[in-house]
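In: With the input below, show me the fold.
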Amino acid sequence: MRNVEKYSRGYFMPPVKSMKWAEKEYIEEAPLWCSVDLRDGNQALIVPMSLEEKLEYFQLLLEVGFKEIEVGFPAASETEYAFLRTLIEQELIPDDVTIQVLTQSREHIIEKTFEALQGVNKAVVHLYNSTSVAQREQVFRKNEEEIIDIAVTGAKLVKKYAEETKGNFQFQYSPESFTGTEMEFALEICNRVLDVWQPTADNKVIINLPATVSMSMPHVYASQIEYMSEQLSYRDNVILSLHPHNDRGTGVADAELGMLAGAQRVEGTLFGNGERTGNVDIVTLALNMFSHGVNPKLNFENIYKILAKYEKLTRMKVHERHPYGGELVFTAFSGSHQDAIAKGMKWREEKEDQYWSVPYLLIDPKDIGRQYEGDIIRINSQSGKGGIGYILMQNYGLDLPAEMRESFGYSVKNVSDRKHKELMPNEIYDIFLKEYVNIKTPIEFINYKFTQNDDYETNVSIKINDEVHEFNAVGNGRLDAISNGLGSILGIDFKDLVYKEHALEIGSKANAVSYVGITALDGTVYWGCGIDVDIMTSSIKALFSAVNNMVTSVNPSIENGFTFSK
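Out: Okay, here's the model as predicted:
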């Protein structure tokens, strides 16, 4: 690509090597979660939420289980101010939930913020100012000491107004654009703010280190976090927080490695809404922990409900491939994937294994409210026999023999390919009924009568070209007797009859289903299925269905060519 020379790496590695995070295998416990949907998320919407919509979204966040929620920047607009006042005056904030508000390091904004907080039970006051080289040089045109003075002055003002305002307040400081700041300077400015606030074990301070713009690979961010965690003053009384954005598509990785590096808290949004490419997605982070057997302490057991309300209130669409929440993320179209999933599900039923290990499925979709039917296996021209068989079994109780699944699979894929579309379960079932079940052309089975002597004697009534005929035959079993009769009377030659039956448990009627495969003299196998309340009748119907499929395949006009002899 052209112009590559204009780009340089604008981030800063720590002055000392910090790689202890790389020795850890996984995140052992959930962090403190803070939703910033109502601030970072809302400000990034094409149409920001109204007061009523923000109130509804706040209730959604409570249902998910957030205990810290950033509700806005009350000094920024009347809607933001009114929203905070409504929460406080209508007593909509549960006792175990702490709201968070954002303020710049400017006195009139800080004053307005505390005015909006009058009467609140407890709140986090989040102070920030930009610290990166680019912001210092290009936006503020101030040197390092002048930038520190902005932060320290703001910290003193926040402390002053907190002392004058009734309520319980916790302080938070963010060196905005942390990832573009020299690590020694980021450490100095944070420690200077901490010196003002003097955190204690009973009144801890939050130091939030945002990837306001993601500028590096995730391991660099982790090293930056580890350096700050090890060097911060008052560390035992500091809650180290992350606020990753997703500019490089690594927001989740940044947060996960940042937690390994010592962070105890994460700010993010549902499904990653936020400026530009968005904030880190808390749904993905939480369910990634869940997949490792770690309780995320957030409730995503009904992901559909959460997703529907999120899309309604934000007017944003969650992509079909979005982790966990997307429509297609548990779906397999590939034949080999479908077969592995179907076999894995069956193995799990047989073994009753304690741990989830189904191929291609990171977690059990049912744990977050997804359904096996219609979610896991969907059928198109790329699908295979395993997936198609799974659809029939799960939706209609039909357990096809393995060989029949392969034959039927080609039929389904051909229809999907010809129509150039995905096939729904009811369409697959209709194809199966049409091609295999109780086939009556050209030979329609009407009735039978058996007499068991040394051999099974049978009398069978059939219809050909609207004429009813009867024939007698014998065999070493009922189905064998009828099979022999079809060969000797109608001259239909086949061999190697394959038979399977089971009860049809899905549906209101108690039916039996039988499957029969027969091999023509040229080696081609033809299949039929019979469904009836009587198991013997279902097996005979399956045999006739297979025979009809064979004779019409060999000669589509065979119904005009039979010679019937008694």
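In: CA only for contacts and neighbour counts going forward, please
Out: Fine.
In: And the strands in the stretch 151-300 of the chain?
Out: Secondary structure of the stretch 151-300 of the chain, counting by DSSP state E, counting those that start in this stretch: strands at 168-176, 205-211, 238-244, 265-268.
In: Please identify the most buried of the ones you listed.
Out: Ranked by mean neighbour count under mean count of other CA atoms under 10 Å, the strands of the stretch 151-300 of the chain are led by strand 265-268, which reaches a mean of 27.
In: who does it touch, helix- and strand-wise?
Out: If contacts are counted by 3 or more CA pairs under 8 Å, 6 or more residues apart in numbering; DSSP states H and E, strand 265-268 sits against strand 32-35, strand 238-244.
In: circling back to that earlier point, format the strands of the stretch 151-300 of the chain as a markdown table; extra columns: distance to Ile428.
Out: Shown next, in a markdown table, are the strands of the stretch 151-300 of the chain (distance: least, CA to CA, whole Å):
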| stretch | distance to Ile428 |
| --- | --- |
| strand 168-176 | 56 |
| strand 205-211 | 49 |
| strand 238-244 | 45 |
| strand 265-268 | 42 |
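In: For the comparison step, fold the sequence that follows:
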Amino acid sequence: MRAEKIRKYRPYPTVDLPDRAWPGRTITTAPAWCSVDLRDGNQALIQPMNLDEKLEMFQLLLDIGFKEIEVGFPAAAKVEYDFLRLLIEERRIPEGVMPQVLTQAREHLIRRTFDSIAGARAAVVHLYNSTSTLQREVVFRKGKKEIIDLAVYGARLVQQQARDSDVQVHYEYSPESFTGTELDYALEICEAVLDVWQPTQENPVIINLPATVEMSTPNVYADRIEWFCRHLKDRGRVIMSLHAHNDRGEAVAATELALMAGADRVEGTLFGNGERTGNVDILTLALNMATQGVDPGLDFSDINHVIEVYERCTRLQVPPRHPYAGELVYTAFSGSHQDAINKGMTAHEHSESGLWAVPYLPVDPQDLGRTYESIIRINSQSGKGGAAYIMEREFGFRLPKDMHPEFGRIVQAATDASGLELSPAMLYSIFEQNYLSVRNAATGYCLKAFEVLKRHIDHSEKDSLAEIAAVLAWGGKERRIQAEGNGPLDAFCSALHENLHLDFTLHSYHEHALTRGSSSKAVSYIEITAGDGSSYWGAAVHSDIIVASIKALLSAINRSRAAEAGEEA
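Out: Sure, this is the predicted structure:
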């Protein structure tokens, strides 16, 4: 934006509240939740939900655990009226769940609203009218008293209709565009409505203070809520509700601070769907609480199902980086992140406390129905730990730590060459080609036969003895080799030295049973130091651990020979 354009804007006024208390508070209990997906969410869709989609969304909200659901503005549209009638007449609203209906403070709309809820056990009738300075002056061209008179007239009519209804009616009032309304005037109009409705502690009234347009930083919204809670004369008989929009991208933060400032209830939508930049995202709010050890009272343990229904009904896509729900939020491509996650997951598996503490992951993906396999993915930004993580989690190969750099370089070369992300299957193929198979029959040794001719095991390693014989093939020929050593692997090394005059030193050896696939197989990893001082790793899988170690040694030797020949290793 050009500098000269800035002059048309002015800062939002702050609140004189030097003794504000909310900064020292924390959220310790969940608020009452009200989903407005079927109203605010639906009216924001390019193609609003049809009846079947509304029913599916309503059922999803019930499954998640919402006890208050704003089902629509039944007096404004026939489809919303018919939907509410279907819910009531087919008894689709469970006991303990409260439908909420929205109406402006206009006579014909209020009467039609009460027609729509006839036969329900209970309902929240949500009355609103706009109170902001801008709306008063530009849209309605009415003074403060006229706007109050409109709200009071609506409140009285709602009360009269409720007395004549067989429905247990709960009252809610919103000074729409609260953030654009003078604080003292917002308080005045809300108290005028409360004077009509006369709330009690047993039957409180909901006062909803909507950030219809988000106009300030979250701390200022919290100041306004705390100021309002302090000055409201009927605070003990009022449920203070929030309804934040996301024009500045701060609706979640603003709502969290406003809860700390004294609010009791939150209206919002799944994934923040709503007009313009959206409503506050209830899923993010709820799971933020969960990560602090606070039970949100909403169940997102099958988050993939929530996403599936939401996307089908709204025809919107959950962004891949959406907190908690995005496809990529439990995925790390960066090498340093991958290494830290890998170590953290291992530490968590061995922890006795049960507390979740994994770097870069504020929540355990499994608690939301996600799997660990997607946490680390491999592209050109990935490091050595990421590839090792995938090999263990997907295929059961626990690569020795000292092997990570070598395999990481091989994977890095593959991603640099392709520019693409590597799937687990592609990663395994790279591992297999480089370690588990003989890439060049002309130079690579292939084990054709192996046997232990004799073996004596003693408590002292010096006195242990093994004699082996093996048949190797390479370059179209075969050769039988034989030697002794203090164990089969040592004997095989001796045979390679004595019979084939290979120059190498066995440097490191690891083995383990495979944790994926066939449990009867084992994998061996061997590191050798070649005559020029270079080190190479080899790996092999076999049902016989001795054969696996022999083949792993050959894998390392073959990789060293390929490097000497100038082949890609």
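In: Quick TM-score on the pair, please.
Out: The TM-score (TM-score structural alignment, normalised by the length of structure 1) is 0.96; 554 aligned residues with a CA RMSD of 1.4 Å.
In: Return the set of buried residues in stretch 46-60 of structure 2.
Out: In terms of neighbour count (16 or more other CA atoms under 10 Å), stretch 46-60 of structure 2 has its buried residues at Pro48, Met49, Glu53, Lys54, Leu55, Glu56, Met57, Phe58, Gln59, Leu60.
In: same question, stretch 117-136 of structure 2
Out: For stretch 117-136 of structure 2, burial by neighbour count (16+ other CA under 10 Å) applies to 117-118, 120-133, 135-136.
In: From those residues, which land in helices?
Out: Using DSSP state H, Thr133 are the members of the buried residues of stretch 117-136 of structure 2 that sit in helices.
In: what's the neighbour count on the closest residue to Phe300 of structure 2 other than its chain neighbours?
Out: Using CA to CA, 6 or more residues apart in numbering and skipping the chain neighbours, the partner closest in space to Phe300 of structure 2 is Leu368 (6.0 Å). For Leu368 of structure 2, the count of nearby residues is 17 (other CA atoms under 10 Å).
In: what residue is smack in the middle of structure 2?
Out: Tyr324 (1.6 Å; CA atoms, centre = their mean).
In: Look up how far Ala32 of structure 2 lies from that one.
Out: Going from Tyr324 of structure 2 to Ala32 of structure 2 by CA to CA, to the nearest Å gives 21 Å.
In: what's the answer for Ser560 of structure 2, then?
Out: Distance, Ser560 of structure 2 to Ala32 of structure 2, by CA to CA: 66 Å.
In: any idea how far Asp115 of structure 2 is from Pro204 of structure 2?
Out: With distances taken as CA to CA, Asp115 of structure 2 is found 23 Å from Pro204 of structure 2.
In: possible to save the helices and strands packed on strand 265-268 of structure 1 as CSV with distance to Cys529 of structure 1?
Out: Formatted as CSV, these follow (distance: least, CA to CA, whole Å):
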stretch, distance to Cys529 of structure 1
strand 32-35, 56
strand 238-244, 58
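In: in the stretch 451-569 of structure 2, which spans are helices?
Out: Secondary structure of the stretch 451-569 of structure 2, counting by DSSP state H, counting those that start in this stretch: helices at 488-500, 545-564.
In: corresponding residues in structure 1 for the first one?
Out: Looking back up the chat, that one is helix 488-500 of structure 2. Under TM-score structural alignment, helix 488-500 of structure 2 corresponds to residues 478-490 of structure 1.
In: residues of the matching stretch that come out buried?
Out: Residues of stretch 478-490 of structure 1 classed as buried: Arg478, Leu479, Asp480, Ala481, Ile482, Ser483, Asn484, Gly485, Leu486, Ile489 (neighbour count, 16+ other CA under 10 Å).
In: Just give me the closest of those to Val525 of structure 1.
Out: Ser483 (15.3 Å; CA to CA).
In: Spatially, which residue comes closest to that closest one, not counting chain neighbours?
Out: Closest to Ser483 of structure 1 by CA to CA, 6+ apart is Leu543, at 7.8 Å.
In: I'd like to check which residues are in contact with that neighbour.
Out: By CA atoms under 8 Å, 6 or more residues apart in numbering, Leu543 of structure 1 lies in contact with Ser483, Tyr515, Val516, Gly517, Gly528, Cys529, Gly530.
In: Tyr456 of structure 1 too?
Out: Tyr456 of structure 1 makes contacts with Phe450, Val474, Gly475, Asn476, Gly477, Arg478, Ala481, as judged by CA under 8 Å, 6+ apart.
In: Kindly recompute the last result at 10 Å.
Out: Applying CA atoms under 10 Å, 6 or more residues apart in numbering, we find Tyr456 of structure 1 in contact with Phe450, Ala473, Val474, Gly475, Asn476, Gly477, Arg478, Leu479, Asp480, Ala481, Ile482.
In: Which residue ranges of the stretch 151-300 of structure 2 form helices?
Out: 183-197, 218-231, 251-260, 282-290.
In: Just name the most buried of these.
Out: Ranked by average neighbour count under the criterion mean count of other CA under 10 Å, the helices of the stretch 151-300 of structure 2 are headed by helix 251-260 at a mean of 24.
In: Distance from it to the middle of the chain?
Out: Chain-centre distance of helix 251-260 of structure 2: 20 Å, with CA atoms, centre = their mean, to the nearest Å.
In: In structure 1, what stretch matches that helix?
Out: Taking TM-score structural alignment, helix 251-260 of structure 2 hits residues 251-260 over in structure 1.
In: picking that back up, superposed on structure 2, where does the match of helix 488-500 of structure 2 end up, distance-wise?
Out: Compared with structure 2 after fitting, stretch 478-490 of structure 1 deviates on average by 1.8 Å (mean CA distance after the TM-score superposition for structure 1).
In: got a list of contacts for that stretch?
Out: Applying CA under 10 Å, 6+ apart, the set of residues contacting stretch 478-490 of structure 1 is 448-452, 455-460, 470-477, 491-495, 497, 499, 536-537, 539-540, 543-544, 547, 562-566.
In: list the contacts for the closest residue to Asp95 of structure 1 other than its chain neighbours?
Out: Leaving aside its chain neighbours, Asp95 of structure 1 sits nearest to Asn121 (7.8 Å; criterion: CA to CA, 6+ apart). Going by CA under 10 Å, 6+ apart, Asn121 of structure 1 touches Ile88, Glu91, Ile93, Pro94, Asp95, Val97, Thr98, Ile99, Lys166, Gly167, Asn168, Phe169.
In: Let me know the secondary structure of the equivalent of Glu373 of structure 2 over in structure 1.
Out: Using TM-score structural alignment as the criterion, Glu373 of structure 2 maps onto Glu373 of structure 1. Assigned by DSSP: H, G, I helix; E, B strand; the rest coil, the conformation of Glu373 of structure 1 is coil.
In: Since that was my last question, I'll sign off now.
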